[in-house]
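K.L.:
can you look at this prediction? I've put the sequence above it.
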Amino acid sequence: MSPYVLYAADLVAISILTFAVYLPRHRRRDLVVAYLGVNVGVLAVAGVLAQSTVGAGLGLGLFGVLSIIRLRSTELTQHEVAYYFAALALGLIGGLGVAPLAMSIGLMVLVVLVLALADSPRLMSRYRQQTMVVDRAIVDEVALVAHLERLLGCHVHQVSVQRLDLVNDTTTVTVRYESGRPAQVAAESAAWEQVTR
């Protein structure tokens, strides 16, 4: 089996992943360059390691160290980390070429397809997370959740207090919530206000 077929398949897969899946959804040009560079670099070195007597474990260990350094050098979201690992995986599958051709191409298709589906805006689009500063210092978690639900107009699933500042009267929280249910939230908030009076 010619390795060039896998190299071409890898380039097609990473192009689809970056230009058809990632860029239209997230619009970060710098990460497109990073994903392409990581993928082609891994592909090149994995291809050389596959043809040489140097142990593949050494090469993979080097890439593990390099990827950790790269991922720690800037703040990335979890989906951006997933794209990084997908770019690495595609490069390794294409470069090492240890599996049969059909299996290697099938695995590349699987990686791209899973990320395309998992990162779809239609999948769990109502679920959100954000860090916010509330203009009150709220110690009671139940009261904090009720206050956040009134502010956001949605159902709060989880609240994690990052900082409670009693001097400046603020609460910094990371909140996970589900949008799109304002009528139910309004009813629950009204019931909570009746209880606390």
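P.N.:
Cool, got the structure. Computed from a predicted structure; not experimentally measured.
K.L.:
C-alpha only now, for contacts and for neighbours.
P.N.:
Fine.
K.L.:
and after the strand ranked longest in the chain, which helix or strand comes next?
P.N.:
For the chain, the strand reaching the highest residue count under DSSP state E is reported as strand 155-165. Next along the chain after strand 155-165, taking DSSP states H and E as the criterion, comes strand 170-178.
K.L.:
give me the nearest residue to V40, chain neighbours excluded.
P.N.:
Spatial nearest neighbour of V40, excluding adjacent residues (C-alpha to C-alpha, 6 or more residues apart in numbering): G91 at 6.5 Å.
K.L.:
is it true that the one you found touches A9?
P.N.:
No: G91 sits out of contact with A9 when judged by C-alpha atoms under 8 Å, with a separation of 10.0 Å.
K.L.:
more neighbours: which of these two?
P.N.:
G91 (30 against 20; other C-alpha atoms under 10 Å).
K.L.:
doesn't the more buried one fall inside a strand?
P.N.:
No: counting by DSSP: H, G, I helix; E, B strand; the rest coil, G91 is located in no strand; its state is helix.
K.L.:
what about versus this one:
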Amino acid sequence: MISQLVLFAVDICAVVLLVFGLYFPRHRRRDLVVAYLGVNVGVLAVASALSASNAGAGLGLGLALFGVLSIIRLRSTELDQHEVAYYFSALALGILGALSTTAVWLSGGLMALILVVMFLGDHRRLLRNYRHQILVLDSAITDHVALVAHLEQLLDARVHAVTVQRLDLVNETTVVDVRYARSERLVTAEPARTGARP
């Protein structure tokens, strides 16, 4: 019982650190703060209750995972991939907090591992030169080589991948999904120009 309460406390501390220490300072979406906290505490409560009953922990974890997947699938607002990663991190923390069958140090260590991975994987210095945008060009470009050359000149960057999403020959527009890498000089100068914090 004491070990279970310790895990509950560790989970609450971990999700608070995940949400208010990592996610919100970096991305500033207030609506997802409530979602991450609710997912974590909800999974923790359901999995804990079911693990103490005859239903078993497996059923509780399966229901919790199904619920989160349904939320992500049926969402009404668009989520980026890093926001989905935070969803699953909050889910995993809640599940680890409810596993009374494992040692406290093991669950605590796995929670710490999740936080470290999210801290490093979502760090703004990691692969900061690489960008992804959807652009609408004011010309219809059918030749792939010419399209890449035009985008590299327009973005002043090296284009790694281009996918044409829509080519309108009547209105002379091209919608492209482009992944590119900016030069280190431009990336370094950008915070000073925009006033963003490093």
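P.N.:
Received the coordinates, thanks. This one's a predicted model, so the numbers in the text were calculated from it and none came from an experiment.
K.L.:
residue in structure 2 paired with the residue nearest to V40 of structure 1?
P.N.:
Aligning on TM-score structural alignment places G91 of structure 1 opposite G94 in structure 2.
K.L.:
list the contacts of its match.
P.N.:
G94 of structure 2 is in contact with 11, 39-44, counting by C-alpha atoms under 8 Å, 6 or more residues apart in numbering.
K.L.:
that one and L135 of structure 2, how far apart?
P.N.:
Per C-alpha to C-alpha, to the nearest Å, G94 of structure 2 is found 39 Å from L135 of structure 2.
K.L.:
mean per-residue distance, the helix or strand hosting V84 of structure 2 to structure 1?
P.N.:
Secondary-structure assignment from DSSP H and E places V84 of structure 2 in helix 81-98. In the superposition with structure 1, the aligned residues lie an average of 0.2 Å away from helix 81-98 of structure 2, counting by mean C-alpha distance after the TM-score superposition for structure 1.
K.L.:
quick one: buried residues of that helix?
P.N.:
Along helix 81-98 of structure 2, the positions that meet the burial threshold by neighbour count (16 or more other C-alpha atoms under 10 Å) are 83, 86-98.
K.L.:
would you state the helices of structure 1 in chain order?
P.N.:
For structure 1, applying DSSP state H gives helices covering 3-15, 23-26, 29-51, 56-72, 78-96, 101-118, 141-152, 182-196.
K.L.:
of all these, which one is nearest R128 of structure 1?
P.N.:
Put simply, out of these the one that sits nearest R128 of structure 1 is helix 141-152, at 11.1 Å, with distance taken as C-alpha to C-alpha.
K.L.:
what range in structure 2 does the closest one sit on?
P.N.:
Counting by TM-score structural alignment, helix 141-152 of structure 1 lines up with residues 144-155 of structure 2.
K.L.:
so what touches that stretch?
P.N.:
141, 158-159, 162, 182.
K.L.:
what's near enough to touch the residue nearest the centre of structure 1?
P.N.:
Against the mean C-alpha coordinate of structure 1, by C-alpha atoms, centre = their mean, the closest residue is H79 at 1.1 Å. By C-alpha under 8 Å, 6+ apart, H79 of structure 1 lies in contact with D119.
K.L.:
that one corresponds to which position in structure 2?
P.N.:
Checking with TM-score structural alignment, H79 of structure 1 has H82 as its match.
K.L.:
and the gap between its match and C13 of structure 2?
P.N.:
In this structure, H82 of structure 2 lies at 21 Å from C13 of structure 2, with C-alpha to C-alpha as the measure.
K.L.:
now do L50 of structure 2
P.N.:
Here the criterion is C-alpha to C-alpha. By it, L50 of structure 2 lies 23 Å from C13 of structure 2.
K.L.:
next one: L113 of structure 2
P.N.:
L113 of structure 2 sits 14 Å away from C13 of structure 2 when distances are taken as C-alpha to C-alpha.
K.L.:
with A157 of structure 2 instead?
P.N.:
The gap separating A157 of structure 2 from C13 of structure 2 is 42 Å, by C-alpha to C-alpha.
K.L.:
okay, the two: which has more neighbours?
P.N.:
Just comparing A157 of structure 2 and C13: by other C-alpha under 10 Å the higher neighbour count belongs to A157, 18 against 11.
K.L.:
I figured the more buried one hits Y180, correct?
P.N.:
Yes: taking contact to mean C-alpha under 8 Å, the distance of 6.4 Å between A157 of structure 2 and Y180 places them in contact.
K.L.:
let me know the outermost residue of structure 2.
P.N.:
Checked against the mean C-alpha position of structure 2, the extreme residue using C-alpha atoms, centre = their mean is V170, at a distance of 38.1 Å.
K.L.:
what's the match for that one in structure 1?
P.N.:
In structure 1, the residue paired with V170 of structure 2 is V167, using TM-score structural alignment.
K.L.:
can you tell me which residues contact that match?
P.N.:
By C-alpha under 8 Å, 6+ apart, V167 of structure 1 has no neighbours at all.
K.L.:
number of residues surrounding G47 of structure 1?
P.N.:
22.
K.L.:
again, but for T194 of structure 2
P.N.:
As a burial measure, T194 of structure 2 scores 8 neighbours (other C-alpha under 10 Å).
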